[in-house]
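Q: the following comprises the amino acid sequence and a computationally predicted model.
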Amino acid sequence: MLRPRIIPSLLLHDKGLVKTVNFKAPKYVGDPINAVRIFNEKQVDELAFFDIDATTLNREPDYVLIEKLANQSRMPLCYGGGVKTVEQAQKIFGLGIEKIALSSAVIQNPELVTQIADRVGSQSVIVVLDIKKKLFGGYEVYTHNGKKATGINPIKFAQELEQLGAGEIIINSIDQDGVMKGYDLNLIDKIAEVISIPLTVLGGAGSMRDVEKVIERHGVIGVAAGSLFVFKGPYKAVLINYPTLTEKNRVFKIHLK
């Protein structure tokens, strides 16, 4: 039986792990290899790494680091950042990554989704939509770490991506990123209504209750978080953490009600 997934989302910057607020002011939170080892012990459902330098600096993915992460991981691993071609994607899959996350490249070339899905299967092709509220209502997709507006409506684009062969959509709220005051439930509702492929949501989790609210509304869904799993306490001390098996089982029961 399918169940919700609770996914730590980790940002790579200058070969270290950072956490941002509204996609700005990256704060160093640790070593990525060490983080993988800790999450292994905590029996994480899935782990996602996003290189926030690759696209902005117009460079290739860091294959050496990706291989090290894959070799250490005992859980499904998703990687995103700088992937622009089928060949790059295949190389990353060859290093042991289970899912490729595409973002900016898909805005420029939506057919890339189909091209990679045809080679490796839709289940391994994820598209990340970084989304920001518009001043007078509605939402818009942004790229380049939230700096470049695209004019694209994320609800309509999510439908197109499913038709192109995407196996999963990750919606990442720029407005909620690192704020730890809850997910944008309205945005999640709008996109969940129009797609039938798996949906993962990111941006805003400050407690497990925020995770529960999403699962209560949508059942089988991926709920990703960054700050929730790297900070602890009111002063945001850096401490990698994850729900215990008992806590996860309690949350997973919600979608069965």
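A: The structure has been received and is ready for your questions.
Q: from now on I want contacts and neighbour counts done on CA atoms only, so please keep to that.
A: OK.
Q: residue 69 sits in which helix or strand?
A: helix 63-72 (DSSP states H and E).
Q: I'd like to know which elements that helix is packed against.
A: Under the contact definition 3 or more C-alpha pairs under 8 Å, 6 or more residues apart in numbering; DSSP states H and E, helix 63-72 sits against helix 32-41.
Q: presented hereafter is structure B, for comparison with structure A:
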Amino acid sequence: MRNTRIIARLDIKSQKLIKGIQLEGLRIIGDPSFYAEKYYREGIDELIFMDSVASLYGRNNLLEIVKETAKNIFVPLTVGGGIRSLDDANNLFRAGADKVAINTAAIQRPELITEISNKFGKQAIVLSIEAKINKSKNIWEAFIENGREPTGLNAIEWALKGVKLGAGEILLTSIDREGTRRGFDIDLIKSVTDLVPIPVIASGGMGKIDHFLDLMRVASPEGIAIADCFHYSRIKISEIRKEILNNGIKTREVVDL
């Protein structure tokens, strides 16, 4: 059994850390570099930076933030938003990213997953899936453009196809639960973790530690990506790690948090 990873997710707009509910109503939190360093000092396992408006500009705008972060923070860094080519990915890797996450471009041109996987290794490519329940079709539908545009794709089937194309990891965000603090969409996450042989990072909905424990009793994601609880200091990283260990779930042990 691998260690369960505790991951801080930082959504960024115009160089500011922001947070919304169901990927809408974005509010400014502050300086992303400050929060990234704070989470690193507190013992975070990984960081995810997502450019929330990259599609408006057609490119990722986080290069400078990534460069500064990589100077002083030594945990894996995933960067997503607006990555549409090998050159875009290469620029982020050169700036200090360990992995790139793609969503919109992957659906519009699925072979990009394979190109990045072949060039930089499967471990470097994360398929970001933003899923929302479609009651009329009785599916979780994949969305693009930071949750603004439906695709008609079944998110579960898309996850499996992403694996076949070369994705090394899946970042699975429930739009319905994101920012609500009502708990994870356990059925969605279990549907993906039961199907794919690669790590799945669950994102969206955590409001208290019990939500994570409830998820782990049913599904088996390799990590949880948390934003709201960390940004608003609702839960400490050390508290989550302690409860994980107390419940017999493997995670990295950090001294002097």
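A: That came in fine, so what should we check first? All of these numbers come straight from a predicted model, not from anything done at the bench.
Q: and the helix holding residue 69 of structure 1, what's buried?
A: 66, 67, 69, 70 (16 or more other C-alpha atoms under 10 Å).
Q: what range in structure 2 does that helix sit on?
A: Here helix 63-72 of structure 1 aligns to structure 2 at residues 63-72, judged by TM-score structural alignment.
Q: one step back: for the buried residues of helix 63-72 of structure 1, which one is nearest residue 104 of structure 1?
A: Of all the buried residues of helix 63-72 of structure 1, residue 104 of structure 1 sits closest to residue 66, with 19.3 Å by C-alpha to C-alpha.
Q: correct me, but that closest one touches residue 91?
A: No: between residue 66 of structure 1 and residue 91 there is no contact, the gap being 10.4 Å when judged by C-alpha atoms under 8 Å.
Q: neighbours around residue 61 of structure 1, how many?
A: Residue 61 of structure 1: 21 surrounding residues under other C-alpha atoms under 10 Å.
Q: please enumerate the strands of the stretch 101-250 of structure 2.
A: Assigned by DSSP state E, counting those that start in this stretch, the stretch 101-250 of structure 2 shows strands spanning 125-134, 139-144, 149-154, 169-174, 200-203, 223-226.
Q: next up, the contacts around residue 220 of structure 2.
A: 190, 193 (C-alpha atoms under 8 Å, 6 or more residues apart in numbering).
Q: from residue 9 of structure 2, how far out is it?
A: Separation of residue 220 of structure 2 from residue 9 of structure 2 (C-alpha to C-alpha, to the nearest Å): 19 Å.
Q: run through the residues that contact residue 254 of structure 1.
A: For residue 254 of structure 1, counting by C-alpha under 8 Å, 6+ apart, the contacting residues are 212, 215, 216, 219.
Q: filter the residues you listed to the buried ones?
A: 212, 215, 216, 219.
Q: pull the most distant pair out of those.
A: 212 and 219 (9.5 Å).
Q: confirm residue 28 of structure 2 sits in a helix?
A: No: per DSSP: H, G, I helix; E, B strand; the rest coil, residue 28 of structure 2 lies outside any helix segment and is strand.
Q: I'd assumed residue 19 was in contact with it.
A: Yes: the pair residue 28 of structure 2 / residue 19 is scored as a contact, 6.6 Å apart, by C-alpha under 8 Å.
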